[in-house]
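Asks: Sequence isn't available, so here's the structure alone:
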């Protein structure tokens, strides 16, 4: 006996354009991927409605996500006639409205859609995505979904199973600008992922590529060529120069955003610097003796105090702020920001 299904009739929203930077089949590398972010009222919503001051801390703790249904992968030609992949990521229409109103949530939704496509198809997508001036790439799919799966809990369970089977390799961030077509705006600034105050900041995007030896990262100012050899070979990176990079001083700004009295945390500290380029650049801990958050520099490319053996900066806290000895923190690369709870 076949289970009852419902055909989704999604409405167009916007398009995310990226490309494959790593895949088991090397012939797919550099192929463009278009992700249609669309919406339909039948797709379930999260159990908790979106309120920035409540939901952003839950997102940091991986306790809140927007349910998403992904279509089958379609093949279409891009503007230049080259083959590309097209997928539809469909969310609830109310959730789509949340993302249209809140630019931070929109950025997080884009990251979730990219991750979802990666896990489903086993390749790695570039994070230096662009937003073409189109509401959809091609015709949206009317995906049929079993009624039993059209609940937030069912979708979350399926998503967790997919993530548990994920076998994507380790990757490193690397600059390599995409070619621009499809009418998108080049270098379009994207909003902060979790700027609760709503103040926009320009961002630098990172792309992803296979592991790079540490000596290359430290000594090479620019890695330019990705050379594909035989089908059985992996990606090779050729370096063209070995000009030492002079470390630069961190330029940063810090904002403190208080949470409501009934929230688990009292304060969200946002440390923003355009020089943050990796999740391993900084370490964070609380110093009780001076009632401050200490941010320690772990990067050889930058410094707080030049020549210092213990390179750090202390962020003083108000006396009434109570801090757990184990602070929670997360670096959002796309936002060049360290968030501390």
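Replies: Received it, and whenever you're ready, just let me know what you need. Note that the coordinates shown come from a computational prediction; the quantities given were computed from them, not determined experimentally.

Asks: contacts and neighbour counts: CA atoms only from here.
Replies: Fine.

Asks: by contact count, what packs against the host helix or strand of residue 284?
Replies: For residue 284, the element it lies in under DSSP states H and E is strand 282-287. Judged by 3 or more C-alpha pairs under 8 Å, 6 or more residues apart in numbering; DSSP states H and E, strand 282-287 is in contact with strand 292-297.

Asks: neighbours around residue 258, how many?
Replies: The number of residues packed near residue 258 is 13, by other C-alpha atoms under 10 Å.

Asks: before we move on, back to that, now do the strand holding residue 284 against strand 292-297, angle only.
Replies: Relative orientation of strand 282-287 and strand 292-297, computed by axes from the mean of the first three to the mean of the last three C-alpha atoms, to 10 degrees: 150 degrees.

Asks: Give me the distance from the longest strand along the chain to the chain's centre.
Replies: For the chain, the strand with the greatest residue count under DSSP state E is strand 11-22. The chain centroid and the centroid of strand 11-22 are separated by 13 Å under C-alpha atoms, centre = their mean, to the nearest Å.

Asks: chain center to the helix or strand that it is followed by, what's the gap?
Replies: As assigned by DSSP H and E, the chain's next helix or strand after strand 11-22 is strand 32-39. Distance, stretch centre to chain centre, for strand 32-39: 15 Å (C-alpha atoms, centre = their mean).

Asks: next, the one to line up against it:
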């Protein structure tokens, strides 16, 4: 649930003025202004963009306190989110005097503590903030140039913001349920980690993907020359039982794209696996661990839409049984991506 805020103007009994407390800054650049109304401030693409991630105890927070084992399944079912209040964009200058754009995203103070302690939740909330800025001002912000400068805020001071009391007391759980039922594409539809936010920033949360690719860690338990990660088309097995029912419509082929890398937070998770495909719902995928082969196995279940495809991902011999039991996975509907942390 996101609120679009304006700088505080005249006071009103129905309005609360918030003084956001800055915590950290996300830096990127504007890549698109397509569709932005002409009467609004004209923005230029390829211009630096800064988002002040702030907090305030009057911003609503979820009814359920954050506990990873409880909350992540709720997130997957669009039943839990961190409310965000978002300012309108404003102009500023960078340290070289060049023009840049700034937004403020404010969450509840307790929620800021949660994302400071939990790597995955922090990454998800950063993505929600980016999307909230994009939606509030009809822009596109690059996910390929994310950085985290060593500052608590961009600008001399963060302007006071106002929010209507009705929004502070709004039943956000009811809004989530309605959005999920309507398959809302707005920011309240939770799992939207469009890309790894930190791929190109060495000082980021998860590190640089090029430096952390994992093929050297994967055991060579396949025949020489064979692929480590295999796609298995079940239609090749006995011709799918001699073309059962003699189907007249040829279903499209499902393609899996797998990306594996280490994480920097090795005390909690050692490995991040991203599996992209044409699938757009997590309920259409089955994920299981094969202990005999020390491998993850993924297959699609929507056989009325795509041919059955199986994916076999051997794991490095660095994981204990307890590591596998703590494995967590999330499905990003908009990106058609399954994300697995081990």
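Replies: All right, it came through fine. All values derive from a computational prediction rather than experimental measurement.

Asks: The longest strand of the first structure vs the second structure, average distance?
Replies: Its aligned residues in the second structure lie a mean 0.9 Å from strand 11-22 of the first structure after superposition (mean C-alpha distance after the TM-score superposition for the first structure).

Asks: Identify the residue range in the second structure corresponding to that strand.
Replies: Alignment note (TM-score structural alignment): strand 11-22 of the first structure is matched to residues 21-32 of the second structure.

Asks: Buried residues in that stretch, which are they?
Replies: 21, 22, 24, 25, 26, 27, 28, 29, 30, 31, 32 (16 or more other C-alpha atoms under 10 Å).

Asks: Of those residues, which is the nearest to residue 58 of the second structure?
Replies: Nearest to residue 58 of the second structure among the buried residues of stretch 21-32 of the second structure is residue 21, at 11.5 Å by C-alpha to C-alpha.

Asks: Would you agree that closest one is in contact with residue 57?
Replies: No. Using C-alpha atoms under 8 Å, residue 21 of the second structure makes no contact with residue 57, being 9.6 Å away.

Asks: picking up where we left off before, dump the buried residues of stretch 21-32 of the second structure to CSV, plus distance to residue 147 of the second structure.
Replies: Below are the buried residues of stretch 21-32 of the second structure laid out as CSV (distance: C-alpha to C-alpha, whole Å):
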residue, distance to residue 147 of the second structure
21, 20
22, 17
24, 11
25, 9
26, 6
27, 5
28, 6
29, 10
30, 13
31, 15
32, 19
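
Asks: circling back to that earlier point, for the strand holding residue 284 of the first structure, list every residue counted as buried.
Replies: Using 16+ other C-alpha under 10 Å as the test for burial, strand 282-287 of the first structure gives 282, 283, 284, 285, 286.

Asks: what's the closest non-adjacent residue to the last one?
Replies: Nearest non-adjacent residue to residue 286 of the first structure, counting by C-alpha to C-alpha, 6 or more residues apart in numbering: residue 293, 4.7 Å away.

Asks: do the same with the fourth one
Replies: The shortest distance from residue 285 of the first structure to any residue that is not its chain neighbour, by C-alpha to C-alpha, 6+ apart, is 5.5 Å, and that residue is residue 294.

Asks: cool, the first one as well?
Replies: Using C-alpha to C-alpha, 6+ apart and skipping the chain neighbours, the partner closest in space to residue 282 of the first structure is residue 297 (4.9 Å).

Asks: which stretch of helix or strand covers the one residue sitting closest to the centre of the first structure?
Replies: Against the mean C-alpha coordinate of the first structure, by C-alpha atoms, centre = their mean, the closest residue is residue 111 at 4.0 Å. Assigned by DSSP H and E, residue 111 of the first structure falls within helix 103-121.

Asks: tell me, that helix lands on which residues of the second structure?
Replies: Against the second structure, helix 103-121 of the first structure falls on residues 119-137 (TM-score structural alignment).

Asks: Many thanks, we can stop here.
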